[in-house]
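**Student:** What shape does this take:
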Amino acid sequence: MEADAVTPPEFLKAEAYEYMGSAPLAADRYTSPAFFQRELAAMWPNVWQFAAREEEMPDVGDVVVYENAGRSYLVTRQDDGSVRAFHNVCLHRGRKLRLESGWSKEFKCPFHGFNWNTDGSLKEIPCRWDFGHLPDEKMSLPEAQVGRWGGYIFIKEAPGGQTLEEYLAPLPDHFQRWRHEECSTVIWVGKVIKANWKAVAEAFMEAWHSVITHPQILPFTGDANTRYNVYGDHVNVALTPFAVMSPHLDKSAHPQQWIIDEFLKYNGRAGGSDLAVQVPEGVSARKAMAATNRDRYAEQTGYDHSHASDAELLDAFTYNVFPNFAPWGGFMPNIVYRWRPWPDQDATLMEVRILSRTPKGQPMPRGVDLHMLTEEEPWAAAVELGALGGIFDQDMANLPFVQEGLKVSKNNEVQLGDYQEIRIRHFHRTLDKYLAKFG
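**Tutor:** Now for the predicted structure:
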């Protein structure tokens, strides 16, 4: 960053590392049904969860069915433009009121016809004469907390606790520059992975696995030069430099133009192989690529990018918000990850979104629907992901075997590096705090 043509903001340059010890984690944290039940009871109800994006539900009456950790919610756009979230359970015999997202003027149970308004108030009970013991005020749908930031909609089941802004800090301050509220979901792909939700999330918390798992990206990825920062209990980030060679490679063996060519070939966010970037004599690949992005992002969006640092135009700023939300920062199409246990400790629904900034002056488009891959389909089958699909397939090839290995671990230990895997240790420290407080 220090050598970049445009200096990045101070929060990107600042170190925020904390040594958290070197003790191993217990392998059965990933495999034990009892530990998973502790998470369901003590952690999930008490954390803010990313449930939807604003562009998924722009109109009054739009409903997103958000399901996670044994709960189901109706996240609903109200008449005044606000958003509320109700438990997706009929108060008569317990059937789910809705199975899919969409639009509705009411929440009518398909079993017996008990009916609610979209503000959660009771609308109708068939054969009302038989339910004199159920006054209207007792029959409002139970509600979860809702918070909104940056185009993201969050829910929290338990009342009280930190506000969303307090919970996310310092994420809102960092992302002021990158304006995710001006973006919409243009790609959204999901797939069920046969591994614990924590193991899947942790595969994206460190960059140094690239030397073995993703060797094709080493020509343009400073994998082992990643900076890892942790903030409070809920937020951490990996800052991985791009358009520079991995320290695992011989820098004298290739010219700067080769770095750019490899970058465009294998990094879909960089622009793809149809983009040609020439590196002038005496200029680094990093500066040449940043200058290209600065111009083309301004042309594509109508927003001035002259203040954008090279790092913000190139690098992977992979933030993680406890427990399962990971938005990328920077001025470019932004990746967003979400992981949900699906349905138990041995499987995970992993979702990958790509956000793109809506051009200046144009209306916000409605977000695309989820493209759900089958068990047999690789991530590469989602052609809209481009080169990223192959990257995810490399990651996912490891994870089922991680889960199998954890189940038969003889010493019940998972070892972590003190620095490069600090985000994983930070994650588990926070998880333990919730289990101790609410368990």
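
**Student:** only C-alpha atoms for contact and neighbour calcs from this point on.
**Tutor:** Will do.

**Student:** longest helix in this protein, by residue count?
**Tutor:** Across the chain, the longest stretch assigned as helix under DSSP state H is helix 387-407.

**Student:** mind listing what's buried in it?
**Tutor:** Neighbour-count burial for helix 387-407, counted by 16 or more other CA atoms under 10 Å, picks out 387-392, 394-396, 399-400, 402-403, 406.

**Student:** now do stretch 154-168
**Tutor:** 154-157, 164, 167-168.

**Student:** ok, and what's touching that stretch?
**Tutor:** With contacts defined as CA atoms under 8 Å, 6 or more residues apart in numbering, stretch 154-168 is touched by 45-52, 85, 143-149, 172, 234-235, 321.

**Student:** Among those, the buried ones, what's the PyMOL command?
**Tutor:** Per 16+ other CA under 10 Å, the buried members of the contacts of stretch 154-168 correspond to this PyMOL selection:
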select buried, resi 45+46+47+48+49+50+51+52+85+143+144+145+146+147+148+234+235+321
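
**Student:** The contacts of stretch 154-168 in strands, which ones?
**Tutor:** Mapping the contacts of stretch 154-168 onto strands (DSSP state E) picks out 49-52, 85, 143-149, 235, 321.

**Student:** Can you convert these into a markdown table and add a column each for distance to Ala436?
**Tutor:** A markdown table is the format used below for the ones in strands among the contacts of stretch 154-168 (distance: CA to CA, whole Å):
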| residue | distance to Ala436 |
| --- | --- |
| Gln49 | 20 |
| Phe50 | 23 |
| Ala51 | 25 |
| Ala52 | 29 |
| Ala85 | 27 |
| Glu143 | 26 |
| Ala144 | 23 |
| Gln145 | 23 |
| Val146 | 25 |
| Gly147 | 25 |
| Arg148 | 28 |
| Trp149 | 28 |
| Val235 | 19 |
| Val321 | 20 |
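
**Student:** One more, please, to line up against the first structure:
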Amino acid sequence: MDANTKTLTAEHIAARSPGPSYQDLLDKEVNPVPDSLRENTNPYLGSDNLSVDRYLSREFHELEVEHIWKRTWQAVCRVTEVGEPGDTFVYDIATMSIVVTRTEQGTLKAFKNACLHRGRQLVDKTGNYKDLRCPYHAFTWSLDGEFKGAPCKWDFPHLDEDQFGLPEVLVDTWGGWVFINMDRNSQSLHDYLGVLPAHFERWKPENAYKMIHVEKVIPCNWKVGWEAFIESYHAVATHPQILPYTDDADSQYDVWGPHISRTITALGVPSFHLKNLVDQDVVDTMLGVSPMVARPTEAEVPAGMTAREFIGQLNADEFSKNHDTRLDTFATNSERMDSILYSIFPNFAPWAGFHPNITYRFRPNGDDHTSALMEIIVICQLASDAERPKDVPVRRLGDNELFSQAPELGESLGTIFDQDLFNMPMIQKGMNNVESRELILANYHEVRIRHFHQTIDKYINGEL
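**Tutor:** A predicted model of the protein is given here:
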């Protein structure tokens, strides 16, 4: 325990907001609550501080490259983005580049993205290719990774063509996402994901299509950005406009094993920080602010209904316009509106539920440990009997563009991301001036950050 941390009692460790808990709200549901939402792990992972060097140090970044990025399962793209033979996706992480491709036989393959002749990157950009042909000297491999030939083959009598296939990395799929792992001795993706596949079986993200994908370079270590999305504690100061309909102080946090954690923040109820709001205030503030909230933008709460029940009904009505089933016949209000945000270590965070689901991904901006790529992806369930739309391509915002200027996000939702964005460079700058060189974490609200760093340490120390 750190020198500036006092001994904690059981009461200290068990401390929670005095407001109604998420489980209390589930008790009021009319439809049966799925077991996954009734899980409440009540984690306590200690009270130790974090060194700022984890964010500022080049040496720590290099440890992450070696022990995290080279050894963990990472989400690359949607399965439908490599759905046809020849479809090829380039995934870059730190100094590494991986090619994921669909072969003529319909299988997925993933290779290290380098020509085995002189080392040039083999594939420069995502697209559809007949084969994998190096632009430098035309050394060529099939989509299966088998060597097909090169100009002047007579000049390479020492080359064993049967042993000259492209080095593969592990590739697998879950929930409509393609994952890769550069550690060929790694555990399977299914084992790595732990409880996640069972939890998401009800929501079927594999049936969704990608409707939004926005990316931006942010001036901070990737972990600074990531951590803003695995706790709700910052909402009261950073996002005050959402407090009338967001129960931030009573968020539930869960962890399972080393790789999976979750925050559930109830919507349609006001923050415990606010007083004297009525249901109509909640609805007036909430309607129309994001893809997770149904239209219309104005509506009167009927007598005898709470704001949460009313919003849930509106969302069920909206869903029924494009689907054969009605959410109000089986889904909880929580699944219709709440922020149910899981994370898969190290850097992938999908929402769950029966609404358009945001997914976050953060990674280093190339090999620069002081900047990162922040991605906001939204997937949406396909309407009944509808032809699947093409997944939208990623759109990178410019250095001076804000998320609120991205029309696909909308001003209200984009503003929330802008507010996070404004904090991030100031966190990176401020950590240089922390005299103790240590950061303090809340025991409950920031337990997912603590879990995240403990998993990093387990990988670096060879425990995983």
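
**Student:** now for Arg93 of the first structure: what does it line up with in the second structure?
**Tutor:** Correspondence of Arg93 of the first structure to the second structure, assessed by TM-score structural alignment: Arg118.

**Student:** ditto for Thr163 of the first structure
**Tutor:** Per TM-score structural alignment, Thr163 of the first structure is aligned with Ser188.

**Student:** which residue sits closest to the aligned partner of Phe322 of the first structure in the second structure, ignoring its sequence neighbours?
**Tutor:** Mapped onto the second structure by TM-score structural alignment, Phe322 of the first structure lines up with Phe345. Excluding the flanking residues, the one nearest Phe345 of the second structure by CA to CA, 6 or more residues apart in numbering is His259, at 4.7 Å.

**Student:** residues contacting that neighbour?
**Tutor:** Counted by CA under 8 Å, 6+ apart, His259 of the second structure has contacts 192-194, 343-346, 455.

**Student:** do Leu166 of the second structure as well
**Tutor:** So Leu166 of the second structure contacts 111-112, 116, 141, 145-147 (CA under 8 Å, 6+ apart).

**Student:** In the first structure, what residue spans correspond to helices?
**Tutor:** 10-13, 33-38, 164-168, 171-175, 197-202, 210-213, 256-266, 285-301, 310-314, 387-407, 422-438.

**Student:** Number of residues surrounding the residue nearest to Asp304 of the first structure when sequence neighbours are not counted?
**Tutor:** Using CA to CA, 6+ apart and skipping the chain neighbours, the partner closest in space to Asp304 of the first structure is Ala298 (5.4 Å). Here the count is done by other CA atoms under 10 Å, and Ala298 of the first structure has 15 residues near it.

**Student:** so how far is Pro291 of the second structure from the counterpart of Ala298 of the first structure in the second structure?
**Tutor:** By TM-score structural alignment, Ala298 of the first structure lines up with Ser320 in the second structure. Distance of Ser320 of the second structure to Pro291 of the second structure, computed by CA to CA, to the nearest Å: 16 Å.

**Student:** Equivalent analysis for Asp144 of the second structure, please.
**Tutor:** 40 Å.

**Student:** okay, these two: which has more neighbours?
**Tutor:** Asp144 (21 against 18).
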